[in-house]
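Colleague: here is my input, please return the structure:
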Amino acid sequence: MFKSPDESRIQISELMLPSYTNFGGKIHGGYILSLMDQIAFACASKHSGSYCVTASVDKVNFLNPIEVGELVTMMASINYVGSSSMVVGIRVESENIRTGTKKHCNSSYFTMVAIDDNGQTTQVPGLKLETKIDAKRFIKAIKRRESEERKKEDLSLVYKNVNNYLDQLKDYRVVIDF
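Modeller: Model prediction:
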């Protein structure tokens, strides 16, 4: 069975309240992450027809602050599927509802895994790519996975052979005291 990204696409909007702020008066990043996790769950569960858990979150960059009184909209779609995993792409925008000004605040990718009633991973439907944007998102997910594997290998080498890399620290604000 195959499903298109449109079949599980989700969008939510929420007005940002003063109770969601951090000490700087902006909307707390943790609150936004919690909403993102919820929409990722909903999107992945809708695609898979199963309970889903968050396996990882790929890089969360907060691009613009979100203010009290702004309307935050999150859009989620399935960008990639494996056998039991799915990558959910999420875009976060805020809108000043008085002026209509919109800001892109964040984009991130959540890897979700489908779980059956016994707590075991379960197969998810394949993805029917209906547009070039769908194909681009799937390919970008493959490239991110490949890049992550290369990064793991590189970091493993540093950890195993740190002496080979110490000279790279000369341009940084550190003192080596060992």
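
Colleague: contacts and neighbour counts: CA atoms only from here.
Modeller: Noted.

Colleague: so what touches whichever strand in the chain runs longest?
Modeller: Counting by DSSP state E, the longest strand found in the chain is strand 102-115. Applying C-alpha atoms under 8 Å, 6 or more residues apart in numbering, the contact partners of strand 102-115 are 37, 40-41, 44-45, 48, 50-66, 84-96, 121-124.

Colleague: what are the buried residues along that strand?
Modeller: Buried residues in strand 102-115, defined by neighbour count with 16 or more other C-alpha atoms under 10 Å: 103-115.

Colleague: can you give the distance of it from its chain's centre?
Modeller: Here strand 102-115 is found 3 Å from its chain centre; the criterion is C-alpha atoms, centre = their mean, to the nearest Å.

Colleague: the contacts of strand 102-115 in helices, which ones?
Modeller: Judged by DSSP state H, those include 37, 40-41, 44-45, 48 as members of helices.

Colleague: for this protein, what spans make up the strands?
Modeller: 2-3, 10-15, 51-58, 71-81, 85-95, 102-115, 126-127.

Colleague: check the protein and tell me which residue is nearest its centre.
Modeller: Central residue of the chain (C-alpha atoms, centre = their mean): residue 109, 2.4 Å from the mean position.

Colleague: one more sequence to fold, the one below, so I can look at both together:
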Amino acid sequence: MEEKTCSKSLAVKTSHVLPPDTNAYKTLFGGKLMAHIDDVAAISAVRHARKNVVTASTDSVDFLEPVKEGDSICIEAFVTWTHKTSMEVFAKAVTEDLLTGERRVSATAFLTFVAVDENGRPIPVSPIVPETQMEKRLYEGAPKRAKARKERRKESKEFAEAFGTDYPWIEKP
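Modeller: Modelled structure (predicted):
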């Protein structure tokens, strides 16, 4: 498969933060920000794979600064690393006070997507080639993050099996 650069997968979306998107503190709901991040990261993954993708995991969403009502929120995402069928995507959220022009990084996240065929089965993706120093830094750290993801997923499966579908505090007869 043809190698692709990180920049070819860049996706950017800017939205105005309106009252229905905010909580009692007049800041953006965390879940709303997570939805923006997943949306833009998925576009980035599709751009790289040129196939449909599914979200396999969200490693973390680190909320660094509040996003206030009336601000804008700009999500930037690009593919940082690929495996056989999966892609790691880094996303950054930048909030801007539109009246003063002050900009701050409000969140960062790593997500993993898997390219799928028409039947929802995983399919191979092109390798990624980092070009800039930051892209290389993210690329070099990806195997460590992938290992942590694999371990976390194993633990999640163990919890799912142990807890099952019933409430854990209800005793079975």
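
Colleague: list the contacts of the closest residue to residue 4 of the first structure other than its chain neighbours.
Modeller: Closest residue to residue 4 of the first structure apart from its sequence neighbours, by C-alpha to C-alpha, 6 or more residues apart in numbering: residue 128 at 4.5 Å. By C-alpha under 8 Å, 6+ apart, the contact set of residue 128 of the first structure is 2-5.

Colleague: switch those over to CSV; also include distance to residue 151 of the first structure.
Modeller: Formatted as CSV, those follow (distance: C-alpha to C-alpha, whole Å):
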residue, distance to residue 151 of the first structure
2, 32
3, 32
4, 31
5, 29
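
Colleague: please indicate which of those are buried?
Modeller: Counted by 16+ other C-alpha under 10 Å, these give 3-5 as buried.

Colleague: Throw those into a markdown table and include distance to residue 141 of the first structure, thanks.
Modeller: Formatted as a markdown table, those follow (distance: C-alpha to C-alpha, whole Å):
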| residue | distance to residue 141 of the first structure |
| --- | --- |
| 3 | 17 |
| 4 | 16 |
| 5 | 14 |
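
Colleague: and of these, the nearest to residue 11 of the first structure?
Modeller: Nearest to residue 11 of the first structure, judged by C-alpha to C-alpha, of those is residue 5 at 12.7 Å.

Colleague: give me the nearest residue to the closest one, chain neighbours excluded.
Modeller: Closest to residue 5 of the first structure by C-alpha to C-alpha, 6+ apart is residue 78, at 5.4 Å.

Colleague: ok, the one you found to residue 43 of the first structure distance?
Modeller: Counting by C-alpha to C-alpha, to the nearest Å, the separation of residue 78 of the first structure from residue 43 of the first structure is 7 Å.

Colleague: overlap in contacts, the two.
Modeller: 8-9, 88.

Colleague: distance to residue 20 of the first structure and neighbour count added to the residues you listed, as CSV?
Modeller: CSV is the format used below for those (distance: C-alpha to C-alpha, whole Å; neighbours: other C-alpha atoms under 10 Å):
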residue, distance to residue 20 of the first structure, neighbour count
8, 28, 17
9, 26, 20
88, 24, 30
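
Colleague: residues touching residue 97 of the second structure, list them.
Modeller: 70-72, 103.

Colleague: one more pass at 7 Å, please.
Modeller: Listed by C-alpha atoms under 7 Å, 6 or more residues apart in numbering, the contact partners of residue 97 of the second structure are 71-72, 103.

Colleague: which elements pack onto the longest helix seen in the second structure?
Modeller: In the second structure, taking DSSP H as the definition, the longest helix is helix 133-163. Helix 133-163 of the second structure is packed against strand 72-82, with contacts defined by 3 or more C-alpha pairs under 7 Å, 6 or more residues apart in numbering; DSSP states H and E.

Colleague: which part of the first structure matches the strand it packs on?
Modeller: Using TM-score structural alignment, strand 72-82 of the second structure corresponds to residues 71-81 of the first structure.

Colleague: can you list contacts of the matching stretch?
Modeller: Applying C-alpha under 7 Å, 6+ apart, the external contacts of stretch 71-81 of the first structure come out as 5, 8-16, 39-40, 43-44, 86-97, 126-127, 134, 137-138, 141.

Colleague: that stretch vs the second structure - mean distance after superposition?
Modeller: Following the fit onto the second structure, the mean deviation recorded for stretch 71-81 of the first structure is 0.6 Å by mean C-alpha distance after the TM-score superposition for the first structure.

Colleague: and for residue 58 of the first structure, nearest residue in space, chain neighbours not counted?
Modeller: residue 109 (5.2 Å).

Colleague: could you do residue 61 of the first structure as well?
Modeller: Closest to residue 61 of the first structure by C-alpha to C-alpha, 6+ apart is residue 106, at 6.1 Å.
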